[in-house]
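sequence-free structure coming up:
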C-alpha cells in the first residue's frame, strides 16, 4: 500500500468523525496514523498507537489486545524493543472513536481546545500522549508534506452540508405539522360552517342525521350537495 493509498483509505473516516464533533482535526489524525504505523493498516486496526492502559472496556473496545515491541524515550534516552500491549479493534473507525473517548479526559483538555492542527500536534505531546520529544514536529511535517489540511476543510464543508440538510428537514417537518393540524381541524370541525347550516337543518329534519356537530369539512360539503340535488 502506497502512502497515498493509505491516506485515501483513512481520510473519509477522519473527516466524518470531525464533522460529527470529534475534537481531532482530520489532518492531525491522518498524520498521527502515518507516524504510528509507517503508513500501513495493521491487522488489529489500531493506527494511533493506543495502548491498553487501564484496560477499561468501552463501546468500541472489547478488551482484545496485541503485544508488540516499540520504543520510548525516558529521561531523554531512547530505549528500543520495549514490549507494550496495544488495543485491538474490529475496525479502523472503532479505533478512532475509542481514541476520542480517551481525549475526553481532563488530561487532554488542551488537545480538545486547540484552535488549529499545529497547536493540537503540540498539545498531544505536551499532554503526554507520546514520549518522543519530536512527536509534534513529525506530525507537522507530515501534515505539510501531504497537504493534509485539505481534509480539515472537507470536514467543515461536510458539517455545513449536514446543518443545511437538517434545517431543510426541520422546515419540512414544520410544514407537515401545519398540514396535519389543518387536516385534523377539517376532520373534526366544532362549528357548522355558515354555508352548510341550511343543509344540516334539512338533514336533521329528514332524520338523515341525529346530531349536526363534530362533522368534518367533507361531511358538511356532502350534505350541501345532497340539498342542492333535492335529496334532502
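Done, it's in. Computed from a prediction, not measured in an experiment: that's the story for all the values here. Numbering: from 1, shown residues only.

hey, let's count contacts and neighbours off CA atoms from now on
Will do.

for this protein, what spans make up the strands?
65-74, 77-87 (DSSP state E).

what's the closest of those strands to residue 110?
Closest approach to residue 110 among the strands of the chain is made by strand 65-74 (22.1 Å; Cα to Cα).

centre of the chain versus that closest one, how much separation?
Relative to the centre of its chain, strand 65-74 is centred 33 Å away, using Cα atoms, centre = their mean, to the nearest Å.

Repeat that for stretch 175-187.
32 Å.

Which residues belonging to it are considered buried?
Applying a neighbour-count criterion of 16 or more other Cα atoms under 10 Å, one finds residue 186 buried in stretch 175-187.

before we move on, the earlier item: would you list the strands of the chain in CSV and tack on mean neighbour count and distance to residue 131?
Shown next, in CSV, are these (neighbours: other Cα atoms under 10 Å; distance: least, Cα to Cα, whole Å):
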stretch, mean neighbour count, distance to residue 131
strand 65-74, 13, 5
strand 77-87, 14, 9
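
Now tabulate these in JSON lines and tack on distance to residue 180.
Compiled in JSON lines, the strands of the chain are given as follows (distance: least, Cα to Cα, whole Å):
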{"stretch": "strand 65-74", "distance to residue 180": "54"}
{"stretch": "strand 77-87", "distance to residue 180": "52"}
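
put this beside the first:
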C-alpha cells in the first residue's frame, strides 16, 4: 500500500506593521519598544524646535531691530520738536523741514560734525568764524567727489538750529533772497524741492530724501 504524504500548509506571516503589536505582546507592554518610541518622539520634537529657532528668528530679529531703530530716531526727533516749532513761529521755517534736514545732514546725529561740533545742517563757515575742516561728499558734474571743507562749530544743538533758520531767512552774501521760496512754501513737499532748487545741497535726490523722512516719521504733524 502506498501511503500518501500529508502536505502541511505553512501559515503565512503577515507583513503588515501593527502598532498594537509594536507596543504589546501576549498582553504585556513591550517596554523596550515603548521607550524607543518615546525617545524618537522627543528627538523629533527637538530637531523641529531647533529648525524653527534657526529660521524664524532671523525675520523676527530683523523686524525687532528696525522697530528699535525707528523708536530711537523718533525719540531723538521729538527732542528737537519744541525748538523747531519755536523757530517756525519766529522765522516761518517749517518744523518738518528743520527736523528732516537735521536728520539727513547729520546722519541721524551719527556724524562727527554733529556729535562733536553740534553742526546738524552741514553749514559751511565763513572766514573768521569758528570752524573745523572735515571731508565731505559733493555731487559735481554728475560725479560724487570728496573734498575738505570748513564747517561751522556750535556750542549746542539749538545754536545750530537757529543758524539754520537764519540762513534760510537771510540767504547768502551773494543772494539774500536765495531761500525765499522755501519760506513761502505752503507744505513740506514744496519746501523740500525749493531747497534743492536753491542749491542748499548738490545731491539730486536731496528733496526726495527729505520728503521720505518727513512722511516716514509723520513730521508734518508738527507744522503749524
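Nice, thanks for sending it over. In this text, all values refer to a predicted model and were calculated from it rather than measured experimentally.

that older thread, right, so of the strands of structure 1, which gets closest to residue 9 of structure 1?
strand 77-87 (20.4 Å).

from the chain's centre, how far out does the closest one sit?
Centre to centre, stretch against its chain (Cα atoms, centre = their mean), the figure for strand 77-87 of structure 1 is 34 Å.

and if you look at stretch 21-35 of structure 1?
The answer for stretch 21-35 of structure 1 is 16 Å, by Cα atoms, centre = their mean.

Just the buried positions in that stretch, please.
Buried-residue list, stretch 21-35 of structure 1, by 16+ other Cα under 10 Å: 22-35.

Confirm for me that residue 41 of structure 1 is in contact with residue 49.
No. Taking contacts as Cα atoms under 8 Å, residue 41 of structure 1 lies outside contact range of residue 49: 11.9 Å.

Looking at the two, which is more packed in?
Using other Cα atoms under 10 Å as the criterion, residue 41 of structure 1 and residue 49 rank with residue 49 on top: 20 against 17.

Just give me the match in structure 2 for that one.
In structure 2, the residue paired with residue 49 of structure 1 according to TM-score structural alignment is residue 122.

Could I get the contacting residues of its match?
Contact partners of residue 122 of structure 2, counting by Cα atoms under 8 Å, 6 or more residues apart in numbering, are 105, 106, 113, 151.

Among those, which lie within helices?
105, 113 (DSSP state H).

Out of the contacts of residue 122 of structure 2, the closest to residue 168 of structure 2 would be?
Nearest member of these to residue 168 of structure 2, counting by Cα to Cα, is residue 105, at 15.4 Å.

what about the closest one, neighbour count?
Residues near residue 105 of structure 2, counting by other Cα under 10 Å: 21.

That one reaches residue 120, doesn't it?
Yes. The criterion here is Cα under 8 Å, and residue 105 of structure 2 meets it with residue 120 at 6.1 Å.

overlap in contacts of the two?
With Cα under 8 Å, 6+ apart, residue 105 of structure 2 and residue 120 have no common neighbours.

Of the strands of structure 1, which is nearest residue 138 of structure 1?
Of the strands of structure 1, nearest to residue 138 of structure 1 by Cα to Cα is strand 65-74, at 15.1 Å.

just checking, residue 33 of structure 2 touches residue 22?
Yes. Assessed by Cα under 8 Å, residue 33 of structure 2 is found in contact with residue 22 at 6.7 Å.

buried sites along stretch 53-73 of structure 2?
residue 73.

From the contact counts, what lies against the biggest helix by length in structure 1?
For structure 1, the longest helix by residue count, based on DSSP H, is helix 149-187. For helix 149-187 of structure 1, the packing partners by 3 or more Cα pairs under 8 Å, 6 or more residues apart in numbering; DSSP states H and E come out as helix 3-20, helix 26-37, helix 217-228.

So for residue 173 of structure 1, which of these sits nearest?
Nearest of these (Cα to Cα): helix 3-20, 22.4 Å.

How about residues contacting that closest one?
Contacts of helix 3-20 of structure 1 (Cα under 8 Å, 6+ apart): 24-26, 29-30, 39-41, 92-93, 96-97, 151-152, 154-156, 158-159.

Any figure for the gap between the residue positioned nearest the centre of structure 2 and residue 72 of structure 2?
The residue lying closest to the centre of structure 2 (Cα atoms, centre = their mean) is residue 66, at 4.8 Å. Residue 66 of structure 2 sits 10 Å away from residue 72 of structure 2, going by Cα to Cα, to the nearest Å.

Over to residue 106 of structure 2?
15 Å.

So what does residue 39 of structure 1 match up with in structure 2?
In structure 2, residue 39 of structure 1 lands on residue 108 (TM-score structural alignment).

Check residue 127 of structure 1 too.
Using TM-score structural alignment, residue 127 of structure 1 pairs with residue 198 in structure 2.
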